[in-house]
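*Asks:* With the sequence up front, the predicted model follows.
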Amino acid sequence: MTGPTIGYFLSSEEYAPAQLVEQAALAEEAGFDALWISDHFHPWNDEQGQSAFVWSTIGAISQVCKLPVTTAVTCPIMRLSPVITAQAAATSAVLLDGRFRLGVGTGEALNEHVHGHYWPGADVRREMLAESVEVMRRLWSGEVVDHRGEHYTVDNARIYTLPEQPPEVWVSGFGPAATRLAGEIGDGYITTSADTELLGLFRETSGGKPAAAGFKAAFAPTEEEGLDHAHRLWSTSGLPGELAQILPTPRHFEQAAQLVTKEATRSSLVCGPDIDRHIESFGEYVDAGFEEIYVADIGPHYSEMIKRFGAEVLPAVRERAARREEVSAR
């Protein structure tokens, strides 16, 4: 049976490193195909309470799990330079025997302002990302790199620990300009929306390269408990527009998230134990034609969620995708 890759999304902001490693092993055992892992310096709010260094966590995951891993996403333009990001990605790819993919984006002030540098506008950050990807790909050649660019200088840098093949670079995009850039410079596309117009723009710009999307669920014994966890931990996901890119601290996100109602959180994701609803939550991504779909859990019941999804949700989603492909082939 064919169909999309169905992966599990590890939330570095909500879970401690040991829990993320545990989730990775559980996901492999349950039958998930791959892993996403987020990269933050700060959580979105203090209630989430975590934000470990993602590269250390990836190293630990490589020792307990054989699933492919993608950063979703890291920002190689300020907090970490493209030189250091390239080295970290190369080491991760070696530890994972080539099963590592670098997902990148233009980042948020929340994470990238920590050195005290000016936070540039989106157009400048896209320029920085394009130059950063160029630098990283040159470094993965194993050659000595000198670079004098608009935003970065590299002086006699060479990466010695390299995988057999350089990591793919997938680029996130949440608007037309970023999506077009993803199509121009990326090996694939990363988003958290089932927006078919943006997906079509990426397909057109990239010449038909693959795309991945991720979303959240709040599995719990009851819908109300799941909703409580989702609203307490992730109401910040309901902030509109570019707020998520410009607010500088978890405290600011907490203030802004006071405008997000509990009912808005309820309508944005599936909460509780209803397996049929969780199956249906994949539907718009399957129907849009994403090659890869990732789901993250919210709250303390991740072990049961991963096991139940492996036994009941993944087979149903794969069957739906297979039916869609059969219809499309006629």
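*Replies:* Done, it's in. Numbers count the residues shown, from 1 in each chain.
*Asks:* From now on I want contacts and neighbour counts done on CA atoms only, so please keep to that.
*Replies:* OK.
*Asks:* Now do the contacts for the residue lying closest to residue 220 once chain neighbours are set aside.
*Replies:* Leaving aside its sequence neighbours, residue 220 sits nearest to residue 272 (Cα to Cα, 6 or more residues apart in numbering; 4.5 Å). Residues near residue 272 by Cα atoms under 8 Å, 6 or more residues apart in numbering: 218-227.
*Asks:* now, which of these sits nearest residue 30?
*Replies:* residue 219 (15.7 Å; Cα to Cα).
*Asks:* how many neighbours does the closest one have?
*Replies:* 32 (other Cα atoms under 10 Å).
*Asks:* pull the longest helix from this structure.
*Replies:* Identified as the longest helix of the chain according to DSSP state H is helix 122-139.
*Asks:* just checking, next helix/strand downstream of it?
*Replies:* Following helix 122-139 in sequence order, the next helix or strand is strand 145-148 (DSSP states H and E).
*Asks:* helices and strands around that following strand, which ones?
*Replies:* On a contact count with 3 or more Cα pairs under 8 Å, 6 or more residues apart in numbering; DSSP states H and E, strand 145-148 meets helix 122-139, strand 153-157.
*Asks:* Pull out the buried residues from that strand.
*Replies:* residue 145 (16 or more other Cα atoms under 10 Å).
*Asks:* Relative to residue 78, how far out is the closest residue to residue 151 other than its chain neighbours?
*Replies:* Nearest residue to residue 151, sequence neighbours excluded (Cα to Cα, 6+ apart): residue 128, at 6.2 Å. Distance of residue 128 to residue 78, computed by Cα to Cα, to the nearest Å: 9 Å.
*Asks:* Give me the contacts around stretch 188-195.
*Replies:* So stretch 188-195 is contacted by 72, 103, 169-174, 179, 182-183, 202, 209-215, 284-285, 288 (Cα under 8 Å, 6+ apart).
*Asks:* Now, of those, which are buried?
*Replies:* Buried among the contacts of stretch 188-195 by 16+ other Cα under 10 Å: 72, 103, 169-174, 179, 182-183, 202, 210-215, 285.
*Asks:* Just the ones of the residues you listed in strands?
*Replies:* The strands, defined by DSSP state E, take in 103, 169-172, 211-215 from the buried ones among the contacts of stretch 188-195.
*Asks:* looking at the helices and strands packed on strand 145-148, which is closest to residue 261?
*Replies:* Here helix 122-139 is closest among the helices and strands packed on strand 145-148 (Cα to Cα), at 28.3 Å.
*Asks:* show me where this protein has strands.
*Replies:* Going by DSSP E, the chain shows strands at 5-10, 34-37, 69-71, 100-104, 145-148, 153-157, 168-172, 188-191, 211-217, 292-297.
*Asks:* okay, pairing it with this:
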Amino acid sequence: MEIGFHASHEQFAPSRLLRLARRAEEAGFDAVLSSDHLTPWSERQGEAGYAWAWLGAALATTTLPYGVVTAPGDRYHPAVTAQAIATLLEIAPGRFIPALGSGQALNEHVTGRPWPTKDVRNARLAECADVIRRLLGGETVDHDGLVRLRAARVYTLPTEPPPLFAAALSPETARAVAGWADGLITVNAPLPRLREVIRAFREGAGAAKPVHVQMHLSWARSEEGVRAQALDQWRANALPPVLNEELEVPAQVDAATAHVPAEALEDSIVMSSDLARHAEVLADYAQLGVDRVYLHQVGVEQEEFVDVFGAKVLPQVRAC
């Protein structure tokens, strides 16, 4: 199982994330996952660099493979997404995996269009995935559905089209995307829940297709620090999808989570000052057949996290 580093644009400036990506490579991480946000989750975070520009710089200054979770169909027209994917892969062949998701109003509301229901978003996502795949295959595409294209063509193409992963948080969505996705990316959850999501995808997609997991974690030198930074930076994880995907601005998220206790984050963030606990969770994911885990340290102390996990956690997991 590969272990990667998550570059959280909602929390950190692009220049710092470039330094962290290089540091992660030096520390022994296998890959990097980039978020793709126009808006942070909280006013306390206060960042949201443009992921696609950053990915070009990161690919050019490291040798690691990269991934991104992005939402085509609203803020990004699928032809624009296909062109961005193709350009990155022309620069860095074989080192970039796009994962397509149905999106969140937090990032997509800026277009001013009505925010679709989840079933419509899933249907639109399937259309976008088909269109993007055809464009990356060199086709000229006309399409009139939930998204529209007229004589669309991407001229600069990669040598090999990439796998198109799907992002899914629930078994229902994992089952829905299994028909078109070349792989799945999901987030950490209690093992029975995570096992259910993976099973739902592989029942439809086949056991051979890869699964990646973004693991939200909070590590600090003390348990008090662990919980304090999780609450400060990532309390939005306590929201159910009906709010998480529907709220439009950080102030709304902050208001909705103002009284969230740390205990409400225990199912969605691995919170511990004990490095052995984090290694144990990673070993459990390996047992589930996960191919790659991206570690997202939710706290602001990123450099120490990269160094300590690179020196102590990654070798322990790889020795299992």
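*Replies:* Yep, it's here. Quantities reported herein were computed from a predicted structural model and do not represent experimental measurements.
*Asks:* Next, the TM-score between them, please.
*Replies:* TM-score for the superposed chains, counting by TM-score structural alignment, normalised by the length of structure 2: 0.93, backed by 315 aligned residues with a Cα RMSD of 1.6 Å.
*Asks:* so which of the helices and strands packed on strand 145-148 of structure 1 gets nearest residue 50 of structure 1?
*Replies:* Smallest distance to residue 50 of structure 1 across those (Cα to Cα): 26.0 Å, for helix 122-139.
*Asks:* Please pull up the equivalent of residue 138 of structure 2 in structure 1.
*Replies:* Under the alignment (TM-score structural alignment), residue 138 of structure 2 maps onto residue 142 of structure 1.
*Asks:* Next, count neighbours for its match.
*Replies:* 15.
*Asks:* tell me the contacts of it?
*Replies:* Counting by Cα under 8 Å, 6+ apart, residue 142 of structure 1 touches 158-160, 162.
*Asks:* Then residue 41 of structure 1?
*Replies:* Residue 41 of structure 1 touches 51-53, 110-112, counting by Cα under 8 Å, 6+ apart.
*Asks:* Sort out for me which of those residues are in helices.
*Replies:* Reading helices off those with DSSP H, I get 110-112.
*Asks:* Verify the stated contact: residue 179 of structure 2 with residue 203.
*Replies:* No: between residue 179 of structure 2 and residue 203 no contact is recorded; they are 10.1 Å apart, counting by Cα atoms under 8 Å.
*Asks:* ranking the ones in helices among the contacts of residue 41 of structure 1 by neighbours, who comes first?
*Replies:* Result: residue 112 is most packed of those (other Cα under 10 Å), 24 neighbours.
*Asks:* Pick out the residue closest to the middle of structure 2.
*Replies:* residue 69 (4.3 Å; Cα atoms, centre = their mean).
*Asks:* what's near enough to touch the spatially closest residue to that one that is not a sequence neighbour?
*Replies:* What sits nearest to residue 69 of structure 2 in space, not counting adjacent residues and going by Cα to Cα, 6+ apart, is residue 99, at 4.6 Å. The neighbours of residue 99 of structure 2, taking Cα under 8 Å, 6+ apart as the test, are 67-70, 164-167, 184-185.
*Asks:* 10 Å instead?
*Replies:* The neighbours of residue 99 of structure 2, taking Cα atoms under 10 Å, 6 or more residues apart in numbering as the test, are 67-71, 129, 163-168, 181-185.
*Asks:* what about structure 1, which of those hold up?
*Replies:* Of the contacts of residue 99 of structure 2, the ones still in contact in structure 1 (both residues aligned by TM-score structural alignment, their matches' Cα atoms under 10 Å) are 67-71, 163-167, 181-185.
*Asks:* Closest to residue 114 of structure 2 out of the residues you listed?
*Replies:* residue 71 (15.6 Å).
*Asks:* Alignment lookup: that closest one to structure 1.
*Replies:* So, by TM-score structural alignment, residue 71 of structure 2 is matched to residue 75.
*Asks:* and that match, how many neighbours?
*Replies:* 25.
*Asks:* Residue 112 is in contact with that one, correct?
*Replies:* Yes: judged on Cα atoms under 10 Å, residue 75 of structure 1 makes contact with residue 112 at a distance of 8.0 Å.
*Asks:* Quickly list what's touching both of these two.
*Replies:* 40, 106.
*Asks:* for the closest residue to residue 249 of structure 1 other than its chain neighbours, what are its contacts?
*Replies:* Spatial nearest neighbour of residue 249 of structure 1, excluding adjacent residues (Cα to Cα, 6+ apart): residue 110 at 5.3 Å. Taking Cα under 10 Å, 6+ apart as the contact definition, residue 110 of structure 1 lies against 40-44, 244-250, 252-253.
*Asks:* which one of the residues you listed has the most neighbours?
*Replies:* residue 44 (29 neighbours).
*Asks:* corresponding residue for that one in structure 2?
*Replies:* Correspondence of residue 44 of structure 1 to structure 2, assessed by TM-score structural alignment: residue 41.
*Asks:* distance of the residue nearest to its match when sequence neighbours are not counted from residue 299 of structure 2?
*Replies:* Nearest residue to residue 41 of structure 2, sequence neighbours excluded (Cα to Cα, 6+ apart): residue 250, at 5.2 Å. Separation of residue 250 of structure 2 from residue 299 of structure 2 (Cα to Cα): 18 Å.
*Asks:* likewise residue 17 of structure 2?
*Replies:* Taking Cα to Cα, one finds residue 17 of structure 2 at 14 Å from residue 299 of structure 2.
*Asks:* who touches both of these two?
*Replies:* residue 11.
*Asks:* Excluding covalently adjacent residues, which one is nearest to residue 138 of structure 1?
*Replies:* With Cα to Cα, 6+ apart as the criterion, residue 138 of structure 1 has its nearest non-adjacent residue at 6.9 Å, and that residue is residue 145.
*Asks:* what sits against the alignment partner in structure 1 of residue 102 of structure 2?
*Replies:* Mapped onto structure 1 by TM-score structural alignment, residue 102 of structure 2 lines up with residue 106. Taking Cα under 10 Å, 6+ apart, we find residue 106 of structure 1 in contact with 73-78, 112, 121-130, 171-173, 178, 245.
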